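> Quick one, what's the 3D model for this:
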Amino acid sequence: MPADKVQEYADGLCYTDLMAGYYLGAPEEVMQAIADYSAWFFVWDDHHDRYIVHGRAGDWRRLRYRLHAALDAPRHHLHHPDPLVAGFADSVLRLFRFLSRTWNQRFARHFHAVIEAYDREFRNRTEGYIPGVEEYLALRRLTFAHWIWTDLLEPTAGCELPDPVRKTPAYRRAALLSQEFAAWYNDLCSLPKEIAGDEVHNLGISLITHEGLTLEDAVDEVRRRVEKCVTEFLAAERDALRFADDLADGTVRGKELSAAVRACVANMRNWFSSAYWFHHESGRYRVDTWDDRSTPPYVTNEAAGES
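All right, here's what the predicted structure looks like:
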């Protein structure tokens, strides 16, 4: 985005507001790092889209490798000539300050998988390949970065959760549903833009292509799945809170883990309201006001080095 576009559109995109509504209770330094990382993620997503639209496979391949390298050694990439790589390194390094080395390694492992999922999406869109519904849903959990946003609940709560706690079905189920809601609601709100842009990565598009649904029926089915996430989360939330109660075994550590799980589950709930609000307030999805429904007005080819 050139400077005039930043001034005109940046605040209206509400990227940092989305995070502020999700990670409630985070210390200011944590909240700022998460918000900046979120803004970077949206910029990266737009670069990825432009590289696909303009057939810039070489540029995408170089960015993919550089992001992997910056994730493994962020300190060595703080002054990289590509500001997207330098910004990523800065964000990662700041996030790595809050918890332990094991949390950092887990975050890096999860984001390496996100980068590779973006590469699969690049190839799918370049080849015009529309994945089937189940294939798409599995890939969407990575392109939406489900486990990254879930990982960030822990520095917000000020406590790293050990694997036996984090991987308990009661906790993991609630976390998954909060992210599935957001990803599928995003698909619902993005569908007009993505149909206009001949895209292939959207739950609605997979339903139309592989299940034979009409556009109207596909919209209804995505809505049904979104609503089901809400009702199923309410049950999963109760299970997760009972699990939190069970952790409070009379020890100091048990009390700490119980409080942390409760804080994380509360913010899983906040993801529903924050994601819903964001999709109706952010200028990113107001396609009916755009001259070209496939391209946001704040994205310019010139800013991305294109002609």
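
> going forward, measure contacts between C-alpha atoms and count neighbours the same way
Fine.

> Which helix or strand lies directly C-terminal to the helix or strand where residue 41 lies?
Here residue 41, judged by DSSP states H and E, is contained in helix 28-53. Later in the chain than helix 28-53, the nearest helix or strand by DSSP H and E is helix 57-72.

> what's that next one packed up against?
Counting contacts by 3 or more C-alpha pairs under 8 Å, 6 or more residues apart in numbering; DSSP states H and E, helix 57-72 packs against helix 28-53, helix 83-95, helix 101-127.

> what angle do that helix and helix 101-127 make?
Interaxial angle, helix 57-72 versus helix 101-127 (axes from the mean of the first three to the mean of the last three C-alpha atoms, to 10 degrees): 170 degrees.

> Next, the structure of the following sequence, for comparison with the previous one:
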Amino acid sequence: MIESAFPRRLHPYWPRLQEKTRVWLLEKRLMPADKVQEYADGLCYTDLMAGYYLGAPDEVLQAIADYSAWFFVWDDRHDRYVVHGRAGDWRRLRHRLHAALDAPRHHLHHPDPLLAAFADSVLRLYGFLPRTWNQRFARHFHAVIEAYDREFRNRVQGYVPGVEEYLALRRHTFAHWIWTDLLEPSAGYELPAFVRKNPAYRRAALLSQEFAAWYNDLCSLPKEIAGDEVHNLGISLILHEGLTLEESVDEVRRRVEECISEFLQVEQDALRFADSLADGTLRGKELSAAVHACVGNMRNWFSAVYWFHHESGRYMVDTWDDRSTPPYVTNEAAGE
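Alright, predicted model coming up:
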């Protein structure tokens, strides 16, 4: 369904992107050198972003790719803190992330590499569009941090959220609106509120992200069952809807396929909306082109996510020595 309707494309900067993000991971000490050497390319983090933000200037794509790589490392740190019951470490990290998001320049030399790298990537992202975009990005990421805190508490307590509760939380832990915000610097244009709130544009954006989150749940279910996770649509369906494992997989797949089908319909409405913005003025022409670029990249997200999950070592649980511990993480979780 994906391979036929969403042809795979990669930003021409991709080979250089992969190389420079690998160097950035080393320079920022986000992963040990041996882990970077052995696993960084195979994790395909840069492939994911290079397949999404097509048309982005090279420096914008580089900043996004580095931020994305940081996000995965942060997610792994969060997971190790849960596994080792390090509530105090998580609480401190949570507060420091909030502070770094509001004042990244003051955290560039923080002793915790995760904080320093976050400050570096955020500061670079803040340089592309006006302050109003930066404030919106920060607001959305503050919500992501708080969602991760909720997830931390749920996992420590062994609490599996119900399906609707989980879906609402997932929109933040998957950072739906962050990846959607980043469509704008890729297009070189801050979209006005009336565009972002247009029903067709907003629905297309949401569907592209819901597809990604649910497809991730489908592909990571073995990994998360092995790691005693409680946050997965399949797990919520098993516990709260009484489905078997096989039935829950079928239901998640059905939801994924519905996302794809509905997006293909809404995409046309969003593109017609983009056309309508070209009102004969220069501003209208530029706005219309920016919206076309953003909607086009929403489409690219489907193939990028699909191939990422089938190529990244992040989901190849059967090749790990310990199915509950990814080989690319430092199990002790640094950051004292």
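
> re the thing from before, adding mean neighbour count and distance to residue 271 of the first structure, write the helices and strands packed on helix 57-72 of the first structure out as TSV.
Formatted as TSV, these follow (neighbours: other C-alpha atoms under 10 Å; distance: least, C-alpha to C-alpha, whole Å):
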stretch	mean neighbour count	distance to residue 271 of the first structure
helix 28-53	18	14
helix 83-95	21	20
helix 101-127	17	19
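
> Minimum distance to residue 257 of the first structure: which of the ones you listed has it?
Closest to residue 257 of the first structure of those is helix 101-127 (C-alpha to C-alpha; 15.5 Å).

> quick one: the helix or strand following the closest one aligns where in the second structure?
Heading C-terminal from helix 101-127 of the first structure, the first helix or strand you meet, by DSSP H and E, is helix 133-143. Counting by TM-score structural alignment, helix 133-143 of the first structure pairs with residues 163-173 of the second structure.

> ok, now stretch 165-176 of the first structure?
The alignment of stretch 165-176 of the first structure onto the second structure (TM-score structural alignment) spans residues 195-206.

> Leaving out sequence neighbours, find the closest residue to the corresponding residue of the first structure for residue 313 of the second structure.
By TM-score structural alignment, residue 313 of the second structure lines up with residue 283 in the first structure. Leaving out its chain neighbours, the residue that sits closest to residue 283 of the first structure by C-alpha to C-alpha, 6 or more residues apart in numbering is residue 13, at 5.0 Å.

> you'd agree that neighbour is up against residue 282?
Yes: Residue 13 of the first structure lies in contact with residue 282 (C-alpha atoms under 8 Å); the separation is 4.5 Å.

> Show me which helix runs longest in the first structure.
Counting residues, the longest helix found in the first structure (DSSP state H) is helix 215-247.

> Tell me the residues of the second structure aligned with that one.
Using TM-score structural alignment, helix 215-247 of the first structure corresponds to residues 245-277 of the second structure.

> buried set for the matching stretch?
Within stretch 245-277 of the second structure, the residues that count as buried by 16 or more other C-alpha atoms under 10 Å are 248-249, 251-253, 255-257, 259-260, 263, 266-267, 269-271, 273-275, 277.

> still on that earlier bit, for the helix holding residue 41 of the first structure, grab the matching residue range in the second structure.
Counting by TM-score structural alignment, helix 28-53 of the first structure corresponds to 58-83 in the second structure.

> most distant residue from the middle of the second structure?
The centre of the second structure is farthest from one residue, residue 280, which by C-alpha atoms, centre = their mean lies 36.4 Å away.

> For that one, pull up the helix or strand it's in.
Residue 280 of the second structure is part of no helix or strand, with elements assigned from DSSP H and E.

> Next up, the contacts around it.
For residue 280 of the second structure, no residue meets the contact criterion (C-alpha atoms under 8 Å, 6 or more residues apart in numbering).

> what about the alignment partner in the first structure of residue 147 of the second structure, distance to residue 70 of the first structure?
In the first structure, residue 147 of the second structure lines up with residue 117, judged by TM-score structural alignment. Distance from residue 117 of the first structure to residue 70 of the first structure, counting by C-alpha to C-alpha, to the nearest Å: 17 Å.

> sorry, back to before: for the match of helix 215-247 of the first structure, what is the distance to the chain centroid?
Taking C-alpha atoms, centre = their mean, to the nearest Å, one finds the center of stretch 245-277 of the second structure at 18 Å from the center of the full chain.

> And stretch 132-139 of the second structure, by the same measure?
Mean-position distance between stretch 132-139 of the second structure and its chain equals 17 Å (C-alpha atoms, centre = their mean).

> what's the average distance of it to the first structure?
Superposing on the first structure and averaging over aligned pairs (mean C-alpha distance after the TM-score superposition for the first structure), stretch 132-139 of the second structure comes out at 0.2 Å.

> Residues contacting that stretch, please?
So stretch 132-139 of the second structure is in contact with 101, 102, 126, 178, 181, 190, going by C-alpha under 8 Å, 6+ apart.

> what about the last one, distance to residue 47 of the second structure?
Spelled out, that is residue 190 of the second structure. Residue 190 of the second structure is 25 Å from residue 47 of the second structure, where distance means C-alpha to C-alpha.

> How about the third one?
Residue 126 of the second structure sits 23 Å away from residue 47 of the second structure, taking C-alpha to C-alpha as the criterion.

> Those two: who's more crowded?
Comparing residue 126 of the second structure with residue 47 by other C-alpha atoms under 10 Å, the one with more neighbours is residue 47, at 24 against 19.

> nearest residue to residue 76 of the second structure other than its sequence neighbours?
Residue 76 of the second structure sits nearest to residue 329 (C-alpha to C-alpha, 6+ apart), 6.9 Å away.

> Does residue 118 of the first structure touch residue 141 like I think?
No: using C-alpha under 8 Å as the test, residue 118 of the first structure is too far from residue 141 to be in contact (11.2 Å).

> so which of the helices and strands packed on helix 57-72 of the first structure gets nearest residue 207 of the first structure?
Among those, the nearest to residue 207 of the first structure by C-alpha to C-alpha is helix 101-127 (16.2 Å).
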